[in-house]
Structure formats: structure tokens, C-alpha cells
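[1] next one to model:
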Amino acid sequence: MTTRRSGLREQKKQATRVALREAALRLALTHGPDRVRVDDIAEAAGVSPRTYNNYFSSREEAIVAAVAAERESRVVAAVAAGPALGRLADILTEAILEQYTEPRDHDGLLLITTSPALRDTFLDTTAAIERPLAAEIGRRLGGTGTSAAARVLAASVAAAVRVALQQWLQPPAAPLAAGGLVVPSGSLPGLLRGALAVLAPALDAAEEEARRPSRRPDPRAAGEAPEPG
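    Take a look at the predicted model:
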């Protein structure tokens, strides 16, 4: 019974989160992100402002969440679905490209380019892929997501994605269209591929290390008596 109640509670929390982020994006598209208040979002979602604060720390976070929702789980699922003997660097690159260059909400992504605060918040969402990605990288390397190698590689992937998005959304001397709209610079797929390519040698080395057969140390090297045969 306790497990069932916990499950229902989590479902309710998830439903509230979805309602809040969808209301935030809907209001921002209608009125502009700068004209949306937290109270407006809460009212549109049918909850109190206090409840809103349990889920999001700002209106920007809620608006961006509607565009980047569950992206980390989709990235990890794509990596997990990759061929077992495939090259990890290639699998990661294709998973990232699929989730970051085929946005579910084109209007929402366009809205993000109009606001510096939304752009900054959107860039911060890349950190969300780090922990779940570490678990999947660890699994593919035959270990766990808590290993130093898996954590460092996952953090590096998240950093590479952020750098590519930053180059795309916040290029030096970014050209501005009417209304302060940032004109993205360069090809996002190309920028992502380039940033992730830097990590390929480290990913290849980690895979090579994982494939090496483990060797039991020779007890004679440590001055120990060999076990009786």
C-alpha cells in the first residue's frame, strides 16, 4: 500500500511539473517571456505560487523546461539502444545530435533565442545529462556510473554540448534581428560534432581499457607464497 501511495504521489508531482512548464511556455509565447509572472503561471496551471516554487526557481526555468523536458532521459535511452559492439564515441555523438538538433518544440526554441535570460537557462540544462549519462557510459564500459572514468567522460560530454550550444546561441558579436532576436551562428550539428570529436580519443581509450582482460596479480611479485594447486 505504501509503495502504491508513493507511486501515485510521484505521478501527481510529475503531472504538476508538466502543467507548470506547459503553462509557462504557452504564456510566454502569447505575451512574451518578460511579461509572464510566476503568479500567472501558477494560476494557469491551477496551483498556488508556493507550489510553483517547489518545482521551479524562476519563470525562465519553467519556460525552458518545456523545451528541454526529459531530454537527458532521451539521450541516455538513445545511447542504451546503440549497438553493443559499436564505437562509444559514435553512439554518443548520434544520440546527442538526435536530441539537440531535432527539437520537439520549434516555437519554444525560437522563443529562447529572443531572451538572454532564457538562453542562459537553456545552456544550464546541459548539466542534467551528466549523471544519467555517467551511469550508461559506466554500463557500456563494464562498470558503474560511479567510476571516475564514467563520471569524467559524462561531465566532458555535457561540457562539450554546452560549448557547442553557446557557440550557436551566443557567438561573438552575434548579429541581432528586429526585437533583439539572436541569429544563430553556424550549423548546430556541425558545432556539436566538432565539440564531441575532441573527446573521441578519451572515449576510445576508455573502451580499449575496458576490453583488456583483467589479470590476477602474481603472488610471487609481492613476495607471497603461491596458492596450492
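[2] can we go C-alpha only for contacts and neighbour counts from here?
    Fine.
[3] give me the neighbour count for Ser58.
    Ser58 has 13 neighbouring residues, counting by other CA atoms under 10 Å.
[4] same deal with Ser57?
    11.
[5] distance from the helix or strand hosting Val67 to the middle of the chain?
    Val67 is located in helix 59-68, with elements delineated by DSSP states H and E. Computed by CA atoms, centre = their mean, to the nearest Å, the chain-centroid distance of helix 59-68 equals 13 Å.
[6] one more: stretch 102-114?
    That offset, for stretch 102-114, works out to 16 Å (CA atoms, centre = their mean).
[7] all helices for the chain, in order.
    2-31, 38-45, 49-53, 59-68, 71-80, 88-101, 106-112, 116-124, 130-140, 148-169, 188-197, 200-211 (DSSP state H).
[8] ok so, going back, which other helices and strands does the helix holding Val67 contact?
    helix 2-31, helix 106-112, helix 116-124 (3 or more CA pairs under 8 Å, 6 or more residues apart in numbering; DSSP states H and E).
[9] how about those helices in a markdown table, adding distance to Arg74 and mean neighbour count?
    As requested, the helices and strands packed on helix 59-68 are arranged in a markdown table below (distance: least, CA to CA, whole Å; neighbours: other CA atoms under 10 Å):
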| stretch | distance to Arg74 | mean neighbour count |
| --- | --- | --- |
| helix 2-31 | 16 | 16 |
| helix 106-112 | 18 | 17 |
| helix 116-124 | 17 | 18 |
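[10] one more to put side by side:
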Amino acid sequence: MPEPVKGLRERKRLETHRALATTAVRLVAERGLDQVTVEDISAAAGVSPRTFFNYFASKEDAVVIAHADTAERSQRIIDKFLATPKEVSTPRAFVDALKEDFTQIDENREEWLGRMKAIHENPTLHSRAVAMNHDTVEPTIEAIARRVGVDSKVDLYPTLLLSTLGGAVNAALILWHRQDGRVSALDLLDEAVEMLLAGLPEPGGRAR
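    This next block holds a predicted model:
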């Protein structure tokens, strides 16, 4: 599903957000969160602190929120998921809808390594990242329920599937970060999901 065409003003807004976000990540990765100010980020990005606050409420948000259109991106993932043909399994359809985001992580390796390093080292950033994803949980559960034809209020499957696949996403990103991005994040995600779909067999085929 192609992205909607954006006007000049909207493109400028997204570009400025990206410039501030990538600058914030770079400075925090280099100096540490406590040693970076909003003024530092603004100066390095070539804008005023007033402009910074048009985009972010805090330096923490600048590190965590990679894109200005986060809500729209989340909705596009749901739309792609729901548009996937029914012959594709629901777990695979969900992961396929995430592939564009994972491809962008691979393409922006240094930025995402810096962001994950900062989040790992600063509990406040970790809490902010978790809170940022909170609003996507219920719409995604409802999308899964809609695709499989169940009521999410009485059927465990939609919530369980989202929790399980969320674990696969986190596992892939953690291993990607531990390997310093030398392997493809998208390949790790595919591997994680294949392991889940196979029943999470133990390495080497060990049985209980």
C-alpha cells in the first residue's frame, strides 16, 4: 500500500523532526543523556530551542520518537495487516506488515544503534518508549480479532498473539543491538517468527 503524497509543508515538518531526532540520538550516544540539553540539540540541528519545542516536549522525546508521523505509521501497519490475503497466516501477515519499519532500521543502522543504546542505559527513556507504544495496543488487538473473526473481549487469541509477536520483535531487536547491527534486523525478525510458528523448538533439537 503506497504512502499518501505529502505537500511541501508536511515534508518540511517531517524532515525537521527527523533532523532533530537523529541529532538528539547522536549527541546522547556520544555524551550521555544527562550531558545533553535541548539547546545542544537545537544548535547542532541548526534550529532554535523554540522550534525544538514545536516538535518535542523534551529531549527524552527527541531520542525516542523517531518519526513525526508515528500514529499514521502505526495505522498503516494495521491497514497492511488487514489487507493481507486470508491464505497468509495471521502471525505471518502481522510480521509482513512490520517489514518496512525493520527495513528502515537496517538502512539507518547507526541511528538505531544509538537510540537502542540510549534506551538501554536510561530507565527514563525506556519508560517513555513503552508509554509511546501504549496507544497502539488496543487498535492492534482489535485488528487481529477482526481478521480472525473473534471477540477480543472474550477470546484470548488476539491479545496472546500480539504479546507473543511483540516478544519476537523485542528479541530480534535485542539480538540485533548485541551484534552491533552486523546482521539484518529484518532477517532476525523472520527467524524469530519462524521459531515461534515451529513451536519454539530448543536449539539442536533437544527434547524435554
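[11] superpose on structure 2 and give me the mean offset of the helix holding Val67 of structure 1.
    Superposed on structure 2, helix 59-68 of structure 1 shows a mean distance to its aligned partners of 3.0 Å (mean CA distance after the TM-score superposition for structure 1).
[12] Three-state assignment for Glu191 of structure 2, please.
    helix (DSSP: H, G, I helix; E, B strand; the rest coil).
[13] quick check: it vs Ala172 of structure 2, distance?
    Separation of Glu191 of structure 2 from Ala172 of structure 2 (CA to CA, to the nearest Å) stands at 8 Å.
[14] so who does the residue mapped onto Ile119 of structure 2 from structure 1 touch?
    Under the alignment by TM-score structural alignment, Ile119 of structure 2 pairs with Ile112 in structure 1. Residues near Ile112 of structure 1 by CA atoms under 8 Å, 6 or more residues apart in numbering: 64, 118-119, 122.
[15] neighbours of the aligned residue in structure 2 for Val64 of structure 1, just the number please.
    Val64 of structure 1 maps onto Val64 in structure 2 when the alignment is built from TM-score structural alignment. By other CA under 10 Å, 22 other residues sit near Val64 of structure 2.
[16] ok, now Thr103 of structure 2?
    15.
[17] give me the distance between it and Gly114 of structure 2.
    17 Å.
[18] try Glu191 of structure 2
    Distance, Glu191 of structure 2 to Gly114 of structure 2, by CA to CA: 24 Å.
[19] check Asn122 of structure 2 too.
    From Asn122 of structure 2 to Gly114 of structure 2 the distance is 12 Å (CA to CA).
[20] can you check Ala43 of structure 2 too?
    In terms of CA to CA, Ala43 of structure 2 sits 19 Å off from Gly114 of structure 2.
[21] ok, now Ala145 of structure 2?
    Ala145 of structure 2 sits at a distance of 36 Å from Gly114 of structure 2 (criterion: CA to CA).
[22] cool, Ala185 of structure 2 as well?
    15 Å.
[23] ok, now Arg26 of structure 2?
    Per CA to CA, Arg26 of structure 2 is found 6 Å from Gly114 of structure 2.
[24] tell me which residue is most central in structure 1.
    In structure 1, the residue lying closest to the centroid (CA atoms, centre = their mean) is Ile129, at 3.1 Å.
[25] so what's the closest residue to that residue other than its chain neighbours up against?
    For Ile129 of structure 1, ignoring the flanking residues on the chain, the nearest one in space by CA to CA, 6 or more residues apart in numbering is Glu72 at 4.6 Å. Each residue near Glu72 of structure 1 by CA under 8 Å, 6+ apart is listed here: 128-129, 132-133.
[26] before we move on, back to that, redo the helices and strands packed on helix 59-68 of structure 1 as JSON lines? Include distance to Ala195 of structure 1.
    Output for those, formatted as JSON lines (distance: least, CA to CA, whole Å):
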{"stretch": "helix 2-31", "distance to Ala195 of structure 1": "30"}
{"stretch": "helix 106-112", "distance to Ala195 of structure 1": "21"}
{"stretch": "helix 116-124", "distance to Ala195 of structure 1": "15"}
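[27] Val79 of structure 1: which of these is closest?
    For the helices and strands packed on helix 59-68 of structure 1, proximity to Val79 of structure 1 was assessed by CA to CA; helix 116-124 is nearest, at 21.2 Å.
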